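J.: what's the 3D shape of this:
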Amino acid sequence: MIIAVDGPTASGKGTVAKNLADHYGLKRLDTGSLYRAVGLAVLDAGGEPGDACAAVRAAEELDLNAIDENRIRSSAAGLAASKVAVIPDVREVLRRAQIAFAADPVGAVLDGRDIGTVICPNADVKLFVTASLAERTRRRLAELHGRGEQISFDELQAQIAERDERDMTRKDSPLYQAADAHLLDTTSLSIKAAAQAAYAIVDAALAARKS
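T.: Okay, here's the model as predicted:
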């Protein structure tokens, strides 16, 4: 079983995907972490994330098993990710890695921005997770402050809005809800409630496929 989970920054898609993977006993790939890792690698090398050559090189050298989950969660890594993500050749390199991950017959949960539309268009179940801009900003702000990173609500909200715009308007694999994806708005949901809602969507979708 392949479950595709898409959505914008801080919508809760990663948490929903993790809960789904645990609940159904599937492996999971946070595809957004790949772009964050590539962007961070370019920054670490003293480059500019918008430099296609540097970004492609970093994507080709990326080790999926050596991603520093702590460092890639910084606001700088997030902005760098949105810049490398608009580079077609970077997307192609990472697309191949994602498709290979999803090809495992055991099944998987993948979350990102183009899973249900590009990476796994034939996924058994697709979810599009979203939340209001203000709520997404609040969540990410709490995360960054918890890491000791100082940034104002207004500045962060502007960054997230900028990333939304870049993700939704890029020519290659833009962010949008697949026609057959189930919408899950987590704005007013707790983590547990969002997970329960996701389970219900998946169970109903699987039941419909069997009927």
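
J.: From now on I want contacts and neighbour counts done on CA atoms only, so please keep to that.
T.: OK.

J.: From the contact counts, what lies against the longest helix along the chain?
T.: Identified as the longest helix of the chain according to DSSP state H is helix 191-210. Applying 3 or more C-alpha pairs under 8 Å, 6 or more residues apart in numbering; DSSP states H and E, one finds that helix 191-210 contacts helix 13-24, strand 125-130, strand 182-185.

J.: Following up with a second sequence; could you model it the same way so I can compare the two?
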Amino acid sequence: MAFNVAIDGPAGAGKSTIAKKLAKQMGFVYVDTGAMYRTIALRVLELGADGRDEAAVTEACKELDISIRYEKGEQQVYLNGENVTDRIRAEEVGMMASLVSSYAAVREKLTQLQQKMAEKQDVVMDGRDIGTAVLPRAQVKVYLTADAEVRAMRRYAELQARGEMCDMEAIKADILRRDSQDMNRAISPLKKAPDAIEVDCSHMTIDEVVSVVVKQIMLRRG
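T.: Next up, the predicted model:
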């Protein structure tokens, strides 16, 4: 039976960083669900569709093929055969992803793909509703959070490192807005699963967080 780890939490908490390192350490496959939603968001933006128009977004999903490949040990995301790994990390794509992820057609399409991946192999998935909706039977569930100020600082540093112009206060406002969108959407809102452990990583290192999750995996595996 495949062993699944679900990591949920708000934007900027460090879910992807933790999930990637954890997967590598445990020999699991990392499934970047956020990247998949961002890819749909990029498609919506490219088509010039209104992200607030659910029918338009649903239509955009029809002619859509998303694949995740590992090339030279690095995850690469493809949209209809084109590598969009770097483009999906733009701030406007992140905001659009938070918006369109609330639509039933978007969530259904990606959830089915993600569940099939988890049935066949040991995986680590991170997102907003992995432990509550995508992998409700995951053996280990983690709700990773951090102060909004800390999350904004981390995002600011990440954007600066990529040479992008950014404003700290604007980033914090975006994070708080995304928190509100994610927690209050009608379909699969962001929330802690009843059987998840909560980890506040505001003042923890990456290795410290990974260590906490590894201990949970060892406990569940026996």
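
J.: Just give the TM-score of the two.
T.: TM-score of the superposed chains, computed with TM-score structural alignment, normalised by the length of structure 1, equals 0.92; 206 aligned residues with a C-alpha RMSD of 1.4 Å.

J.: what angle do the longest helix of structure 1 and helix 13-24 make?
T.: 60 degrees (axes from the mean of the first three to the mean of the last three C-alpha atoms, to 10 degrees).

J.: Helix, strand, or coil at the aligned partner of K109 of structure 2 in structure 1?
T.: Matched by TM-score structural alignment, K109 of structure 2 corresponds to V93 in structure 1. Per DSSP: H, G, I helix; E, B strand; the rest coil, the secondary structure class of V93 of structure 1 is helix.

J.: Please, where are all the helices along structure 1?
T.: 13-24, 31-44, 52-61, 75-84, 88-102, 133-146, 153-169, 191-210.

J.: Make a markdown table out of the ones you listed and add mean neighbour count.
T.: A markdown table is the format used below for the helices of structure 1 (neighbours: other C-alpha atoms under 10 Å):
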| stretch | mean neighbour count |
| --- | --- |
| helix 13-24 | 20 |
| helix 31-44 | 24 |
| helix 52-61 | 19 |
| helix 75-84 | 22 |
| helix 88-102 | 17 |
| helix 133-146 | 17 |
| helix 153-169 | 16 |
| helix 191-210 | 15 |
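
J.: about what we covered before: who's in contact with the match of K109 of structure 2?
T.: V56, A59, E60 (C-alpha atoms under 8 Å, 6 or more residues apart in numbering).

J.: ok, now M204 of structure 2?
T.: With C-alpha under 8 Å, 6+ apart, M204 of structure 2 has no contacts at all.

J.: Just tell me what it corresponds to in structure 1.
T.: Per TM-score structural alignment, M204 of structure 2 is aligned with L189.

J.: re earlier: from V38 of structure 1, how far off is the match of K109 of structure 2?
T.: 11 Å (C-alpha to C-alpha, to the nearest Å).

J.: Quick check: neighbours shared by those two?
T.: By C-alpha under 8 Å, 6+ apart, the residues touching both V93 of structure 1 and V38 are A59.

J.: follow-up on the earlier one: from A17 of structure 1, how far off is the match of M204 of structure 2?
T.: 15 Å.

J.: want to throw the helices of structure 1 into JSON lines with distance to N122 of structure 1?
T.: JSON lines is the format used below for the helices of structure 1 (distance: least, C-alpha to C-alpha, whole Å):
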{"stretch": "helix 13-24", "distance to N122 of structure 1": "17"}
{"stretch": "helix 31-44", "distance to N122 of structure 1": "17"}
{"stretch": "helix 52-61", "distance to N122 of structure 1": "25"}
{"stretch": "helix 75-84", "distance to N122 of structure 1": "25"}
{"stretch": "helix 88-102", "distance to N122 of structure 1": "11"}
{"stretch": "helix 133-146", "distance to N122 of structure 1": "29"}
{"stretch": "helix 153-169", "distance to N122 of structure 1": "21"}
{"stretch": "helix 191-210", "distance to N122 of structure 1": "13"}
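
J.: Those: which one's closest to E69 of structure 1?
T.: helix 31-44 (7.7 Å; C-alpha to C-alpha).

J.: residues in contact with the closest one?
T.: Outside helix 31-44 of structure 1, the residues touching it (C-alpha under 8 Å, 6+ apart) are 48-49, 54-55, 58-59, 62, 64, 67-69, 72-73, 76-78, 80-85, 94, 98, 110-113.
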